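[1] sequence first, predicted model second:
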Amino acid sequence: MAKTANTARSTGSPKSANGTAGVKGPASYFPSIEKKYGRPVAEWKELIRTSPLTRHMELVTWLKTEHGLGHGHANALVAHTLAEAAGK
C-alpha cells in the first residue's frame, strides 16, 4: 500500500508559518514583506493611499510593475489598506 502525504495543517501551534502569533489574513504577510523589500508596511500603505489609482487590481499591478513586489505581497498590502479605508 502506497503512503500518501498528510496535507492537513496542525492547529495546535500558536504561531503561523511566518512566526507571527495569532495574526491572520493579509497582515500575516507583513513581516515577510518588510524583510524581503526592506521598507516598513506603513510606508507601503502610505504609497497605496496616496496613489491616484483606486481599484484593487490596478493597485496590485502598480506595486508589482513599479515597485517589484510579488503578487501575494502586493495583494495583501492593497487588501489591508483598502479595508482600513472602508472602515472594515
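    Structure's in. What do you need?
[2] from here on, contacts and neighbour counts on C-alpha atoms
    Will do.
[3] show me the contacts for the most centrally placed residue in the chain.
    The chain has Ala76 as the residue nearest its centroid, 2.9 Å off, counting by CA atoms, centre = their mean. For Ala76, the contacting residues are 25-27, 29, by CA atoms under 8 Å, 6 or more residues apart in numbering.
[4] mind running it again at 10 Å?
    Counting by CA atoms under 10 Å, 6 or more residues apart in numbering, Ala76 touches 25-30, 33, 60.
[5] element containing it?
    helix 71-85 (DSSP states H and E).
[6] which of the residues in that helix are buried?
    For helix 71-85, burial by neighbour count (16 or more other CA atoms under 10 Å) applies to 73-82.
[7] put this beside the first:
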Amino acid sequence: MSEKVKGPASYFPSIEKTYGQPIEHWKQVVRAAPGYGSTAKPPTHMDLVALLKEEGLGHGHANAVVAHTLAEDR
C-alpha cells in the first residue's frame, strides 16, 4: 500500500488539473522572481504567493507551491 502524500505536495494533482501546467512550471515562476535566492533582500513568502496569484493561481494553491519550493531550496 502506498503512503498518502501530505503537506503542500498533496495539492499538486489538483493544481496541475486546474491550471493545465505541471508543478515544475509554477516552481520556475517562483524561482524566477526578482531577488529569489538573494541574501540581500529576498522576496517574502507572501510576495511569492502574490506573484503566483497574478499568474492565475488561487491563494491556497499558490501558498502550497511557494511553501514546497522554499522548502526544496533551503
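    Done, it's in. Quick caveat, the model's predicted, so the values are computed rather than measured.
[8] TM-score for the pair, please.
    Overlay of the two chains. TM-score (TM-score structural alignment, normalised by the length of structure 2): 0.83; 67 aligned residues with a CA RMSD of 1.6 Å.
[9] touching, Ile15 of structure 2 and Gly56? I think so.
    No: using CA atoms under 10 Å, Ile15 of structure 2 is not in contact with Gly56; the gap is 11.0 Å.
[10] neighbour count for those two, which is higher?
    Ile15 (22 against 11; other CA atoms under 10 Å).
[11] aligned partner of the more buried one in structure 1?
    With TM-score structural alignment as the criterion, the equivalent of Ile15 of structure 2 in structure 1 is Ile33.
[12] for Thr65 of structure 1, see how far away the nearest residue to that match once chain neighbours are set aside is.
    The shortest distance from Ile33 of structure 1 to any non-neighbouring residue, by CA to CA, 6 or more residues apart in numbering, is to His73 (6.4 Å). Distance of His73 of structure 1 to Thr65 of structure 1, computed by CA to CA, to the nearest Å: 13 Å.
[13] residues touching the residue nearest to Ile33 of structure 1, list them.
    His73 of structure 1 neighbours (CA under 10 Å, 6+ apart): 26-27, 29-30, 32-33, 36, 60, 63-64, 79.
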